[in-house]
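J.: Build the 3D model from these lines:
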Amino acid sequence: MTTPSTAEQPWPVRTVSLKVQQWISRLGDVWVEGQLTQVNARPGTATAFLVLRDPAADISLTLTCSPRLLTGSPVPLTEGSRVVVHGSPTFFAGRGTFSLKVDAIRPVGIGELLARLERLRQLLDAEGLFDPRMKRPLPFLPRTVGLVTGRASAAERDVLSVAAQRWPAVRFAVRNTAVQGPTAVPQILTALAELDADPHVDVIVIARGGGSVEDLLPFSDETLCRAVARCTTPVVSAIGHEPDNPLLDHVADVRAATPTDAAKRVVPDAVAETAGVRELRARSRAALVAWVHREERGLAQLRSRPVLADPLRALDARADEVQRLRTTARRDVRRHLDTADTATAHLRARLRTLGPAATLARGYAVVQRVDGTGAHVLRSTADAPPGTTLRVRVADGAVHATTTLTTDPPPTPADGAQQQEDR
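T.: As a prediction, this is how the structure comes out:
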């Protein structure tokens, strides 16, 4: 049927199922990796049903295969096994279900898992997730400690008991999750997000009491490592597996060897802190007493000095010298003033003798020609023709005059002698 479906002409169920089956059959064969969470192979049946789950997400896929693939596997395939399967997507039109028809199952060995983890470790290290500069310091006294661990596990008991012994007032926000298997990573991610969003939680501890390499695979999951790196709250990794550290130990802000070690790192020891406070108080008291005694000795030495025993003796010794210096200074100042007064009087007399006022007082006058440009000293009769306005300055003032006649000056005795000689 190629006619598009409408409300008036809908497709029947068989048509939709057949079309979906046709589209899915075009996908071809695929290789898929995951973790087996359910294996159902009943004796006498021709088909075995399995559930393959993504280790980092809450997504699963139904598998169908021949029971011979399970019985002929070199490694027993059980729930929790990591496998790589090859098959083709299949849609059963009769039931409307989707599955992957598998024709090959390959268990993932320890060597291959370790090689993958090494490649992932190098990738995360190259991205800077292991950089010590990115590690956040733990608070000295956290208000609430977030704990992610298995329910009723030894790791939970160790962390809670040791922390309570060290600091009885400590509070915990416990999130019990699966710590191995296909559901571990999603549950740990959910608990980690809840604790990181809680403003009262100051530090988060992810604890497990050790295990095999396969059991600890969730703590090397890439999604979990990146989630821990994105946390704003400091994270402590306490997996308790020394030979092969999971990648979470490198990404976390602090790595603890065991859950007990994590409790010791997260909260301080009240007994040790109290002893430290007492020691510091004793040291402070001793330092203060020593300082007071040292200052008392210094004051006693200062009080015993002559300058403090008789403070005025030094002033009395200098009083005569100060008086003598004052007398000498006063005498020198007076001598300099008398010398300067005499020199000033001599200069005043010389200025009075050489000044124009003295000349005018002896009967002389200064004649100036007054015109539009100002007053000019008259130096020749030629500069004062008849009608010229003159200003005559004498000792006690000045008068103005106008020239009416210009005459030659009378001959001097020297001029008369020269005329007699000429005749």
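
J.: Please count neighbours and contacts with C-alpha atoms only from this point.
T.: Will do.

J.: who's in contact with T149?
T.: Neighbouring residues of T149 by C-alpha atoms under 8 Å, 6 or more residues apart in numbering: A155, E156, V174, R175, N176, T177, A178, V179, I206, A207, R208.

J.: mind listing what the fourth one touches?
T.: Contacts for R175 (C-alpha under 8 Å, 6+ apart) come out as G146, L147, V148, T149, A191.

J.: can you do 6 Å?
T.: V148 (C-alpha atoms under 6 Å, 6 or more residues apart in numbering).

J.: a strand runs through it, doesn't it?
T.: Yes: using DSSP: H, G, I helix; E, B strand; the rest coil, the assignment for R175 is a strand.

J.: do you know how far it is from L217?
T.: Note on R175: its distance to L217, by C-alpha to C-alpha, to the nearest Å, is 20 Å.

J.: next up, for comparison:
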Amino acid sequence: MSLSLTALASVVDRLPGPLVPGSHVVVHARPTFYAKRGTLSLQARVIRPVGVGELLARIDQLRRILAAEGVFDADRKRPLPFLPAKVGLICGREAKAMHDVLVNARERFPEVRFDVRQVAVQGVKAVAEVSAALAALDADPEIEVIVVTRGGGSVEDLLPFSNESLVRAVAAARTPIVSAIGHETDAPLLDLVADYRASTPTDAAKRVVPDVALERQQVAHAQRRLRLAIRGRVVAEQDRLDTLRSRPVLADPTVMVSAREDGLGQLARRLHLSLGTRLEREAAAVGGLAAHLRALSPAATLDRGYAVLRTTHGTVVRHPDEVAAGGALEAIVSGGRLPLHRTTDSCLLD
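T.: Alright, predicted model coming up:
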């Protein structure tokens, strides 16, 4: 027997994802009987997927909600420490994933310390136990990085690592978290919120601790390069010093002073000669000007017996009409001055 089933577009639009052939669903429908044709049909009111498809749809819906809140943003992820003092490890009880992390980490760095918390990693208790272990390790100040790991499994097995409360607990942790859940193809939400997603537990071990042998090789290589660089620099500087020391000025530093001293002596002698010649030339010129001045001076004329008449105002008399009768005069001779006064036609001494 078969029944026809119809569904409104609004009912289909409320589905969390598309339906594909083979999908399992639960349908809440209303039966309708057509008396004329004697047929019975169903009209769907609610369609809900079940099984793996439903789980994946719920996980995808939660992923979109958390992504919109910024829980998966790259700028909130913290860098892992280079060499953690102590590593926290959350894993299943006696799980192979725990063995992979411990063995590979200690092969790379034997001194690494672990605080291992073995908990349920699937089932109804998994979320509570993993969250409690995470809170305890996050509160330990010695723990610098936490690895959460388990082996592969089905979607149902890995479902606790997509639980909203666990994802938010990882986002709120102060310690960097490394997620190593399942195989590389598995993608629980814990991978998205963790600070680093490891593809396998072995990859997680390689990420949380450095390879001590490789680091020692790199240190030795750096030391060799440093020694070569220092040796080359010392040799180059020694060559420069040898070149400088071979110069005459450094072989005998007084050479520079002596050369300057000889030059200063020559300049001083030239200065003295030039100054003496200039003084003699200028002295001869001054002597010539003095002789010329003496030749033109009125004193020379007075020395020959001449006299100069001046009025009391100092005016030189050049004509008799310039002095009135009885006017006072003075005669300047070579030996001094003589006071005079003019009569009608002659001058008399006082």
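
J.: and the contacts of T149 of structure 1 as CSV, adding distance to H86 of structure 1?
T.: Below are those laid out as CSV (distance: C-alpha to C-alpha, whole Å):
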residue, distance to H86 of structure 1
A155, 39
E156, 40
V174, 41
R175, 37
N176, 35
T177, 32
A178, 29
V179, 29
I206, 36
A207, 36
R208, 34
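
J.: And the helices in the stretch 201-350 of structure 1?
T.: 222-230, 247-251, 259-266, 270-304, 306-309, 313-354 (DSSP state H, counting those that start in this stretch).

J.: Same check on the stretch 251-350 of structure 2?
T.: 254-296, 298-303.

J.: Buried deepest among the ones you listed, which one?
T.: Mean neighbour count (mean count of other C-alpha atoms under 10 Å) peaks for helix 298-303 among the helices of the stretch 251-350 of structure 2, with a mean of 14.

J.: so where is that helix in structure 1?
T.: Counting by TM-score structural alignment, helix 298-303 of structure 2 lines up with no residues of structure 1.

J.: What is the aligned counterpart of V201 of structure 1 in structure 2?
T.: Under TM-score structural alignment, V201 of structure 1 pairs with I143 in structure 2.

J.: Distance across stretch 37-48 of structure 1, terminal residue to terminal residue?
T.: 14 Å.

J.: residue range for that stretch in structure 2?
T.: Under TM-score structural alignment, there's no match for stretch 37-48 of structure 1.

J.: circling back to that earlier point, and the helices of the stretch 251-350 of structure 2 as TSV, adding distance to P188 of structure 2?
T.: Putting the helices of the stretch 251-350 of structure 2 into TSV (distance: least, C-alpha to C-alpha, whole Å) gives the following:
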stretch	distance to P188 of structure 2
helix 254-296	84
helix 298-303	132
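
J.: What range does stretch 79-95 of structure 2 cover in structure 1?
T.: Stretch 79-95 of structure 2 maps onto residues 137-153 of structure 1, going by TM-score structural alignment.

J.: hmm, I was thinking of stretch 114-134 of structure 2
T.: Under TM-score structural alignment, the match for stretch 114-134 of structure 2 is residues 172-192.

J.: Mind listing what's buried along that stretch?
T.: Going by neighbour count (16 or more other C-alpha atoms under 10 Å), the buried part of stretch 172-192 of structure 1 is 172, 174-189, 191-192.

J.: now swap in stretch 337-344 of structure 2 and tell me
T.: Result for stretch 337-344 of structure 2 [16+ other C-alpha under 10 Å]: buried residues P339, L340, H341, R342.
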